[in-house]
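> below are the sequence and a predicted model; questions follow.
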Amino acid sequence: MKKYCLTLDLKDDATLIAEYEAYHQNVWPEILKSIKDSGIESMQIYRLGTRMMMIIEAKDDFSFEKKGAMDAANPKVQEWEELMWKYQQALPMAKEGEKWMLMEKIFEY
């Protein structure tokens, strides 16, 4: 099992943040299926203000490249991602089109 932490910001708007959280209380079943089918066993998203952190636990053969290809071929995932972008904003260091960014682990106990 592998663990990944990613980060992304939300737009600084209380109404939009509330809407974003509401969507995540009732994630579309097609999105949950795509997460599972990609090899992800567990996913959590935490928020502090506008900063979010996603923790993924995935099977050893999981890859972001494979998940990206699966997502690109799934119209429902594309619809979800487009909708979520209404609420999200790229981090200042993100490349064009980059959303969730992989964090580097710097400490473990």
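Sure, I can see it. Please read these numbers as outputs of a predicted model, since none were measured by experiment.

> CA atoms for contacts and neighbours, from now on please.
Will do.

> and the nearest residue in space to residue 59 that is not next to it in sequence, how far from residue 56?
With sequence-adjacent residues excluded and distances taken as Cα to Cα, 6 or more residues apart in numbering, residue 59 is closest to residue 1, at 4.9 Å. When distances are taken as Cα to Cα, to the nearest Å, residue 1 and residue 56 turn out to be 10 Å apart.

> just want to know which of the two has more residues nearby.
Taking residue 1 and residue 56 together and counting by other Cα atoms under 10 Å, residue 56 has the greater number of neighbours (17 against 11).

> comparison target below:
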Amino acid sequence: MKRYCLALDLVNDPALITEYEAYHQNVWPEIKDSITSAGITSMEIYRFGNRLFMIMETDGSFSFARKGEMDALNPKVQEWEQLMWKYQQAIPGARSGEKWVLMDRIFKLEE
């Protein structure tokens, strides 16, 4: 298992944030299928203000390149991503067109 943590900002508009959260209370089944079929075994998204933080746990079959290829060939994922971009904005420091940005772990408590 490997864990990835990513960040993204939402457009700082309370009505849009409410809509975004509503979509995530009823994620389309095709989107859930695309996530699990890519080797993502667990995914959580947290929000503070307009900042989002995602935690993904993956199995050995997962890679960002493979997920990107699968998503590019999936019309329903493309539809979802286009819809979500209405609510999302690039986080400071993101490359052009980049949505979720991979975060670097700087601390881990080891016992």
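Thanks, I have the structure now. Note that the structure is predicted; figures quoted are calculated from it, not measured.

> any idea what the TM-score is?
For this chain pair, the superposition-based TM-score is 0.99 by TM-score structural alignment, normalised by the length of structure 1; 109 aligned residues with a Cα RMSD of 0.5 Å.

> quick one: contacts for residue 108 of structure 1?
Taking Cα atoms under 8 Å, 6 or more residues apart in numbering, we find residue 108 of structure 1 in contact with no residue.

> in a strand, that's where it is, yeah?
No: per DSSP: H, G, I helix; E, B strand; the rest coil, residue 108 of structure 1 lies outside any strand segment and is coil.

> and it? What does it align with in structure 2?
In the superposition onto structure 2, residue 108 of structure 1 corresponds to residue 108 when matched by TM-score structural alignment.

> after the longest helix along structure 2, which helix or strand is next?
The longest helix of structure 2 (DSSP state H) is helix 14-25. Past helix 14-25 of structure 2, heading to the C-terminal end, the next element that is a helix or strand (DSSP states H and E) is helix 29-37.

> mind listing what's buried in that following helix?
Residues of helix 29-37 of structure 2 classed as buried: 31, 34-35 (neighbour count, 16 or more other Cα atoms under 10 Å).

> equivalent analysis for stretch 67-80 of structure 2, please.
By neighbour count, with 16+ other Cα under 10 Å as the criterion, the buried positions of stretch 67-80 of structure 2 are 67, 71, 76-77.

> what do you get for stretch 11-27 of structure 2?
Within stretch 11-27 of structure 2, the residues that qualify as buried by neighbour count (16+ other Cα under 10 Å) are 11, 17, 20.

> equivalent analysis for stretch 53-70 of structure 2, please.
Under the neighbour-count criterion of 16+ other Cα under 10 Å, stretch 53-70 of structure 2 has 53-54, 56-58, 62, 67 buried.
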